[in-house]
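K.L.:
Predicted model and sequence below, questions to follow.
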Amino acid sequence: MTFSVASIRKDFPMLAEKIYGQPLVYLDSAASAQKPQQVIEKESKFICHHYAAVHRGIYSLSSKATAMVENVRQQVADFINAADAEEIVFVKGTTEGINLIANSYGYRFIKPGDNIIISQMEHHANIVPWHLLACQIRFDIRVLPIDNAGKLIFEQLDKLIDSRTRLLSFTHMSNVLGTVNPVKKIIAYARQCAEKKKAQLHIVLDGAQSIMHQMIDVQDLDCDFYVFSGHKLYGPTGIGVLYGKKILLNALPPWQGGGAIIDKVSMTLAEPSIINITYENAPWRFEAGTLNIVGIIGLGEALRYVNNIGYQQISAHETSLMQYANQRLSTVKSLRFYGSDERQGVIALNLGDHHAYDVGSFLDNYGIAIRTGHHCALPLMNFYQVPAMCRVSLAVYTTKEEIDILVEKLQHIEKLLG
């Protein structure tokens, strides 16, 4: 399709809303992107005409709903170039995906005295699950540092990896700084270091931020796991994806117990009773209970929407927009920027010494929505020695006119606050 941001904006009904009488300028897509009408209508149509429990019924409605869900699984596999649809596990989102890995892979492969590596720029979702697990298993967590430009010093992996390193888990793109890590290069280097140190190393990529900005090829990246959330990719909340290499997924135990993950269950009435359970193969052994069926259908439509536009056009628009935003924002004299100029989709800043919350509140009065706070990345705030940052994030529907409005209002706030 021919790219037209004006036409694309018409697909997003929320963008026509007003806040305090001002047109909405939505610059918080890194937290959650707005939803196109196509996704909204697809979910509504499914609820009205196709809804039924999946994987549980032989009647036609259930069979059709099951086929639709499994079609989306294949669609996701194609979208990220997984080798097999059975490498795609549906989860609530990135956070649940990482928790699943921690509580399945962690108990299977990590032993007391082992270690894993995460980075200094991680979201709490890629810190807390490992900390909770380490408190139980008693393994070490090592931290890959960043430099002043907000880039990973990945050469430090040669010092951090030893024979007892089991996992490297890090973000593809910083949710705060917009830094896009050279993940293919880092993964290749990590595997080289692991081979030299005779470490059985697996690699997790947090793709929550990168998935909306660039095409992902998990086979080319050679990661063992990749996780992302649907709601950051113009899809619904409450649905996400965990990709894992098939041979690895089938070696892991279920994380949650319940229906749909079972192959066989038997029990004896003798004392003590004996219960024997065998589980389905992946991905179904990780999908206990009733899936977010409607969310899966919405996710499929979101992927179709992105494919119809094309990542090449999305990237070209966002790159031009980021260059424009960097240029225009630099005219606000007291703005302080964090991270490198080589950022994607996200700009972290503060207005002088004013607290981010104050700036965000002022902008809200003008209908401008940005994210303020520590962005679930307190180690990063500590690195830059600030309590909070303002975060401006761009999407396929963001315009240069919206950047102009942001700059105008920041200059106004600058005069008001002094």
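P.N.:
Arrived safely, thanks for sending.

K.L.:
going forward, measure contacts and count neighbours with C-alpha atoms only.
P.N.:
OK.

K.L.:
Could you report the neighbour count for the nearest residue to residue 12 once chain neighbours are set aside?
P.N.:
Leaving out its chain neighbours, the residue that sits closest to residue 12 by Cα to Cα, 6 or more residues apart in numbering is residue 36, at 4.5 Å. Using other Cα atoms under 10 Å, residue 36 is surrounded by 21 other residues.

K.L.:
what about residue 36, distance to residue 393?
P.N.:
18 Å (Cα to Cα, to the nearest Å).

K.L.:
Kindly report the same for residue 404.
P.N.:
14 Å.

K.L.:
Of these two, which one has the most company?
P.N.:
Applying other Cα under 10 Å to residue 404 and residue 393 shows that residue 393 carries more neighbours, namely 26 against 15.

K.L.:
can I assume that one is in contact with residue 25?
P.N.:
No. Contact criterion Cα atoms under 8 Å: residue 393 and residue 25 do not qualify, at 11.1 Å.

K.L.:
in what helix or strand does residue 316 lie?
P.N.:
helix 311-329 (DSSP states H and E).

K.L.:
Mind giving me the packing neighbours of that helix?
P.N.:
Contact partners of helix 311-329 among helices and strands, from 3 or more Cα pairs under 8 Å, 6 or more residues apart in numbering; DSSP states H and E: helix 400-417.

K.L.:
Can you give the contact residues for the helix it packs on?
P.N.:
Identification of contacts with helix 400-417 by Cα atoms under 8 Å, 6 or more residues apart in numbering yields 25, 321, 324-325, 328-329, 332, 334, 351, 359, 362-363, 366, 368.

K.L.:
Comparison target below:
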Amino acid sequence: MSETQVVDQGTEAYDVEAVRKDFPILERTVGDHPLTYLDSANTSQKPQVVIDAVADFYAHHNANVARAMHMLGAEATGAYEGARKKIAGFIGAADASEVIYTKNASEALNLAANTLGASLRPGDEVVISVMEHHSNIVPWQLVCQRTGATLRWFDVTADGRLDLEKATREGLVNERTKVVSVTRQSNVLGTINPVEVLAGMAHAVGAVLVVDASQSVPQMATDVQAWGADMVAFTGHKMLGPTGLGILWGRYALLEQLPPFLGGGEMIEVVRMEGSTYAPPPHRFEAGTMPIAQAVMLGAAIDYLEGIGMERIAAHEQQITAYALEQLAGVKGLKVLGPTEPVDRGGAISFELEGVHPHDVMTLLDSRGVAVRGGHHCARPLHDRFGVQSSTRASAYLYTTQHEIDVLVEALDYTRDFFTRPRTSSRTRRKAN
């Protein structure tokens, strides 16, 4: 198939080569090899227009928001709150006041866990899944340890799907459940979870549904209201935006009932020595100087994504994922973790290469210009569930080409041969000489 790929009947062709020209880093080389960047589930690369947006802010509009009553302060505040409106529209929020800025998705999930956890008591239960990123495990562990609540979790099937049948049979979500917190898309398996179904399960027993959407928001159209979720966390740096910025969306009726997470400037109404009153959401949860330039940068990233169209980006990812799964199936000794069919799965593909440690795979691939990730990908319990210590992960995005998948496969064949071919000992070589 041509690298100019038709993503859907009735839409214009998706010209991946034209998209790639917007990303200066993709012109890099690694030694004599062109960079083949297949680590976008870890962090995405940035188009020039997004890089320019942050430079322009610092060069021409830099000031603190809300506090500075001068021209620059008004410009900075307008850009900061304007980005909030863009984010709200991008994810289908009812209003921009439902969008909270944090420093990353981990902080967003900690905010959710600690504010929702304020009402947990012994006997209450929190339900997560074994496929969660550590950011959606550890905060709930800490809250349960502090409150006496019990942490329980969904298992996964052998092919990496959420085991809803087992959960229903065992009554995992029940009248004691207060919070269900799950990933929309696994950062290891690529599995896309049915959050609408999970919302129904949670709400049927009066529980709140929290969704970690860090992997899915960059890749496909998002409608948090249609999901039926109560809170959704994601991060800027995986969707062409900056590091240092995360987002927590929450239903306003829920947010206004929750206590502050951090104390400081701008999250208050009135402060007296005897006590304080707090601002309404979202500012109640935004203490101190926030990541202002990063918010502007994320707004520019959303403009770029919407300019291409999330439906076209998702279709491109599906094509690349299908092609990658097909080509990887031909690599001798390679086993994919999770779904091997491009159905209800994203572009993160984790795998084992028989006889070769993932760190060795990653290192040798890097020597040939191929950037992947090796390790447990901040999902140790999931690797334990599949009985593997770690894995190698290749992940695509809107700028990934089929040629790059071919380069990956060729590099994996080289890696397998390098580590499995017979070795001649130094003693044998000396005798031969």
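P.N.:
Right, received. Where do you want to start? It should be emphasised that the depicted structure is a prediction, and the values quoted were computed from it without experimental measurement.

K.L.:
Overlay the chains and give the TM-score.
P.N.:
After superposition, the two chains reach a TM-score of 0.95 (TM-score structural alignment, normalised by the length of the first structure), with 404 aligned residues with a Cα RMSD of 1.1 Å.

K.L.:
The helix holding residue 316 of the first structure corresponds to what range in the second structure?
P.N.:
Under TM-score structural alignment, helix 311-329 of the first structure corresponds to residues 310-328 of the second structure.

K.L.:
how much does the matching stretch stray from the first structure?
P.N.:
Here the mean offset of stretch 310-328 of the second structure against the first structure after fitting is 1.2 Å, by mean Cα distance after the TM-score superposition for the first structure.

K.L.:
Give me the buried stretch members for that stretch, please.
P.N.:
310, 312-325, 328 (16 or more other Cα atoms under 10 Å).

K.L.:
again with stretch 185-203 of the second structure
P.N.:
185-193, 195-196, 198-203.

K.L.:
Which of the residues you listed fall within helices?
P.N.:
195-196, 198-203 (DSSP state H).

K.L.:
Return the closest of those residues with respect to residue 148 of the second structure.
P.N.:
Using Cα to Cα, residue 202 comes nearest to residue 148 of the second structure of these, at 20.4 Å.

K.L.:
okay but the closest one is in contact with residue 176, surely?
P.N.:
No. In this structure, residue 202 of the second structure is not within contact of residue 176 by Cα under 8 Å, at 10.8 Å.

K.L.:
Find the residues that touch each one of those two.
P.N.:
Between them, residue 202 of the second structure and residue 176 share no contacting residue, judged by Cα under 8 Å, 6+ apart.

K.L.:
if I pick the aligned residue in the second structure for residue 245 of the first structure, what's in contact with it?
P.N.:
Using TM-score structural alignment, the partner of residue 245 of the first structure in the second structure is residue 251. By Cα under 8 Å, 6+ apart, the contact list for residue 251 of the second structure reads 98, 230-231.

K.L.:
what span of the first structure lines up against the longest helix seen in the second structure?
P.N.:
Identified as the longest helix of the second structure according to DSSP H is helix 71-91. Aligned using TM-score structural alignment, helix 71-91 of the second structure spans residues 60-80 in the first structure.

K.L.:
Give me the contacts around the matching stretch.
P.N.:
50-57, 83-88, 215-218, 293, 296-297, 299-300, 303.

K.L.:
Please convert the buried members of those into ChimeraX selection syntax.
P.N.:
Only the buried entries of the contacts of stretch 60-80 of the first structure go into this ChimeraX selection, using 16+ other Cα under 10 Å:
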select :50,51,52,53,54,55,85,86,87,88,215,216,218,293,296,297,299,300,303
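
K.L.:
In strands, which of the contacts of stretch 60-80 of the first structure fall?
P.N.:
Within the contacts of stretch 60-80 of the first structure, residues falling in strands by DSSP state E are residue 88.

K.L.:
Quick check: nearest residue in space to the equivalent of residue 352 of the second structure over in the first structure, chain neighbours excluded?
P.N.:
Alignment note (TM-score structural alignment): residue 352 of the second structure maps to residue 350 of the first structure. Distances taken as Cα to Cα, 6+ apart put residue 336 closest to residue 350 of the first structure, at 5.2 Å, once the chain neighbours are dropped.
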